[in-house]
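Engineer: need the 3D shape of this:
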Amino acid sequence: MRILATGSAGMLGSALVPALMRAGHGVVATDINLTDSHPWGPTGPALGHLDVRDRDQVRHTMAAVQPDIVLHLAAETSLELSDADPDHAYLTNTVATKYVAQQARSAGIPIVYISTAGVFDGQKATAYTEFDRPNPINTYGASKYEGELLVAATVPQHFIIRAGWMVGGGRMKDHKFVSRIVDQVRDGADTIYAVTDKLGTPTYAPDFSNCLLGLLDSKVYGTYHMACGGEGSRYDVAAHLLDVLGRSDIELVPVTSEHFAEEFPSPRPPSEIMRNLVLDLQGMNTMRPWRVALAEYLQVEFPDLVRASRVA
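Structural biologist: As a prediction, the model looks like this:
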């Protein structure tokens, strides 16, 4: 297929674009950030500019590319920025999604919309499935959920994919929780703090990409959860990371979210644990356990830290 991908320069795009190319698809990769015009190397596609918040740009790009499917990754993912500037969040995550969805409908092509476990309020005692009703508690989650509703109402052939705590991208693209812990290890920290009161399901970008490829080929449209297997707290993730690196010399201190309230004031669901129920029922769930995926990520993207820890 000829695929138009928005927001390609981020963490997920770093894994998804190469996976699509390996599968034989033609990818037209776009982003608002063009600091690196060839983020996938000389054999990958050049990164083109597209601001999905600009209705005319979206229309012109779709007309020029004439894709068979549009993969909509572009989003504002910062909870703090979204709460501080709701207009920006709704423009980027909701109105821009409407622009992309309307053009997909006009062209008669499917759309893939990447959403989030953050659409739930976190009050459920067990894992969220695709059959649970979203109830977001912050602007980011609300703007993404409104995007889901627009996609479902606008494009009959749609994939709405909810990811968990995204892991991937290496040193250049990873700015999430795992990267924060890795950076502290690299900087020589002897004590690291991690919260125990936020539960979720890490989602390894390469696993997500491979699972999504199977879903695209199936053309079984709908809403899906796509997270790695298992669950854990931020503390559990940090503990496994340190274990893989062999860093028993670093003290990991359990804290509550109040410890980071000044840096991260936006409310977060106490639980973002998801189960890929629909993928399971359809026999299409290829996501590995998160501990296995995280170990691979560290060994592939941060071998210097793994080797150093083994020598030590």
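
Engineer: contacts, neighbours, all on C-alpha from now
Structural biologist: Will do.

Engineer: ok, and for whichever strand or helix holds Gly13, which residues are buried?
Structural biologist: Using DSSP states H and E, Gly13 falls within helix 11-22. Across helix 11-22, burial judged by 16 or more other CA atoms under 10 Å covers Met11, Leu12, Gly13, Ser14, Ala15, Leu16, Val17, Pro18, Ala19, Leu20.

Engineer: kindly report the same for stretch 50-60.
Structural biologist: Quick answer for stretch 50-60 (16+ other CA under 10 Å): Leu50, Asp51, Val52, Arg53, Val58, Arg59.

Engineer: stretch 190-205 too?
Structural biologist: Under the neighbour-count criterion of 16+ other CA under 10 Å, stretch 190-205 has 192-205 buried.

Engineer: now the other sequence, so there's something to compare against:
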Amino acid sequence: MKLAITGSSGLLGSTLTGMAEERGVPAHSLDRGALTAMGLVAAREQLRTLGADTLVHCAANTDVEWCEQNAQACMRDNVGLTEFLLNVCAPLGIKFVFISSTGIYGNYQDRPFTDHDAVHPTTVHHASKWQAEQVVMALNAAPLVVRTGWLFGGAASMKKNFVANRIREARGCGGTMQSDQSQWGNPTYTLDLAHHLLRFIEAGLVGTFNCVNAGPATRFDYVSRIVALAGEQVEVQPTPAAHFKRVAKVSHNEAAVCSKLEQFGLYDMPDWQESLAAYMKTLVKELDNE
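Structural biologist: Have a look, this model is predicted:
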């Protein structure tokens, strides 16, 4: 196995790259801007030279609010780039692994979504991920789509580190902070997800699969647990979604179960609270040294 990884500076991509290196799996970081700038033929030659047999596409525009107001640019970033990379991979026979979102299912039920539930995205961002999924399944000979969500992990310095940002908020809030009591999801540790991705690739898995940590939670549950584990004496107040005045009509339910992975005997993700506690043992120390 020899990997090429886009988005290797992000939460998941950096974790996956580091884990692959620790396990002796060759992993090359791909700069999406440089690849598209060089054009299809040159990009294909670069990947041929690297000798990668699998491309894991972690890079994406994940700013849901920005995407809602910049739909064309969002589609270029999340669909156009994916199609470009698929065309790079196609004649080389490279397996394509696409990281999607459990947010694509939509807003039509309250129970966690299974892999077989219908997809009805409610935002531009999630519509772009759904379109990209369809392109992957149509154009790659051995496609793997992994739907995940509410990722946490990585260095405290990363801009999109949700857990680190909530701890900073708690330390500067003056004693109270607010969190959405109505939105559900599965907080998912990048270390757990990266471990599963490597297992999937080794097993030759193809198809579309949910992959999240066990146990649904509201944003309020999640933030409350972060604050408690950080030892901050802060009251987290459950707050209705309308208070946050979001532009994007994000689904109230992004929670999922991994029924297909369980059926295939490939699922052993821990409960999210267990993984969050393990992650925060090192994260809080990082924050204390800022």
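
Engineer: quantify their similarity with the TM-score.
Structural biologist: Once superposed, chain against chain, the TM-score is 0.93 (TM-score structural alignment, normalised by the length of the second structure); 289 aligned residues with a CA RMSD of 2.1 Å.

Engineer: the helix holding Gly13 of the first structure: what's the following helix or strand?
Structural biologist: Following helix 11-22 of the first structure toward the C-terminus (DSSP H and E): strand 26-31.

Engineer: other SSEs contacting the helix or strand that that following strand is followed by?
Structural biologist: Heading C-terminal from strand 26-31 of the first structure, the first helix or strand you meet, by DSSP H and E, is strand 48-49. Applying 3 or more CA pairs under 8 Å, 6 or more residues apart in numbering; DSSP states H and E, one finds that strand 48-49 of the first structure makes contact with strand 26-31.

Engineer: if we go to 10 Å?
Structural biologist: strand 2-6, strand 26-31, helix 55-65 (3 or more CA pairs under 10 Å, 6 or more residues apart in numbering; DSSP states H and E).

Engineer: all helices of the second structure, in order?
Structural biologist: With DSSP state H as the criterion, the second structure has helices at 11-22, 32-38, 40-50, 64-69, 71-75, 81-89, 124-139, 162-172, 190-203, 219-229, 259-264, 272-288.

Engineer: I'd like these written out as JSON lines, with distance to Ala242 of the second structure added.
Structural biologist: As requested, the helices of the second structure are exported to JSON lines (distance: least, CA to CA, whole Å):
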{"stretch": "helix 11-22", "distance to Ala242 of the second structure": "28"}
{"stretch": "helix 32-38", "distance to Ala242 of the second structure": "36"}
{"stretch": "helix 40-50", "distance to Ala242 of the second structure": "45"}
{"stretch": "helix 64-69", "distance to Ala242 of the second structure": "15"}
{"stretch": "helix 71-75", "distance to Ala242 of the second structure": "23"}
{"stretch": "helix 81-89", "distance to Ala242 of the second structure": "34"}
{"stretch": "helix 124-139", "distance to Ala242 of the second structure": "19"}
{"stretch": "helix 162-172", "distance to Ala242 of the second structure": "20"}
{"stretch": "helix 190-203", "distance to Ala242 of the second structure": "29"}
{"stretch": "helix 219-229", "distance to Ala242 of the second structure": "14"}
{"stretch": "helix 259-264", "distance to Ala242 of the second structure": "32"}
{"stretch": "helix 272-288", "distance to Ala242 of the second structure": "26"}
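
Engineer: and the ones you listed: which comes nearest Ala4 of the second structure?
Structural biologist: Of all the helices of the second structure, helix 40-50 sits nearest to Ala4 of the second structure, with 8.0 Å by CA to CA.

Engineer: the closest one vs helix 81-89, what angle?
Structural biologist: 60 degrees (axes from the mean of the first three to the mean of the last three CA atoms, to 10 degrees).

Engineer: helix 40-50 of the second structure vs the first structure, average offset?
Structural biologist: Superposing on the first structure and averaging over aligned pairs (mean CA distance after the TM-score superposition for the first structure), helix 40-50 of the second structure comes out at 3.7 Å.

Engineer: show me what that helix is in contact with.
Structural biologist: For helix 40-50 of the second structure, contacts defined as CA atoms under 10 Å, 6 or more residues apart in numbering pick out 2-4, 26-28, 30, 32, 34-38, 51-53, 55, 84-85, 87-92, 94.

Engineer: kindly recompute the last result at 6 Å.
Structural biologist: Leu35, Val88 (CA atoms under 6 Å, 6 or more residues apart in numbering).

Engineer: redo the helices and strands packed on strand 48-49 of the first structure as a markdown table? Include distance to Thr116 of the first structure.
Structural biologist: A markdown table is the format used below for those (distance: least, CA to CA, whole Å):
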| stretch | distance to Thr116 of the first structure |
| --- | --- |
| strand 2-6 | 17 |
| strand 26-31 | 20 |
| helix 55-65 | 23 |
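
Engineer: neighbouring contacts of stretch 110-119 of the second structure?
Structural biologist: In contact with stretch 110-119 of the second structure (CA under 6 Å, 6+ apart) are residues Tyr105, Phe209, Asn210, Ala255, Ala256, Val257.

Engineer: pretty sure the third one sits against Ser259.
Structural biologist: It stands for Asn210 of the second structure. No: contact status for Asn210 of the second structure versus Ser259: not in contact, 7.7 Å apart, counting by CA atoms under 6 Å.

Engineer: out of the two, which sits in the busier spot?
Structural biologist: Neighbour count, other CA atoms under 10 Å: between Asn210 of the second structure and Ser259, Asn210 has more, with 23 against 17.

Engineer: which ones are touching that one?
Structural biologist: Asn210 of the second structure neighbours (CA under 6 Å, 6+ apart): Asp115, Val146, Arg147, Cys258.

Engineer: swap the cut-off to 10 Å and go again
Structural biologist: Taking CA under 10 Å, 6+ apart, one finds 100-102, 113-116, 145-149, 256-261 in contact with Asn210 of the second structure.

Engineer: distance check, Leu50 of the second structure against Pro26 of the second structure.
Structural biologist: 10 Å (CA to CA, to the nearest Å).

Engineer: now the most centrally placed residue in the first structure. Nearest residue, chain neighbours left out?
Structural biologist: In the first structure, the residue lying closest to the centroid (CA atoms, centre = their mean) is Met166, at 4.6 Å. The shortest distance from Met166 of the first structure to any non-neighbouring residue, by CA to CA, 6 or more residues apart in numbering, is to Thr203 (4.7 Å).

Engineer: so which of the helices and strands packed on strand 48-49 of the first structure gets nearest Asp249 of the first structure?
Structural biologist: It's strand 26-31; of those, that one is closest to Asp249 of the first structure (CA to CA) at 41.1 Å.

Engineer: tell me the angle the closest one makes with strand 2-6.
Structural biologist: Using the same axes, to 10 degrees, strand 26-31 of the first structure lies at 10 degrees relative to strand 2-6.

Engineer: good, we can wrap up now.
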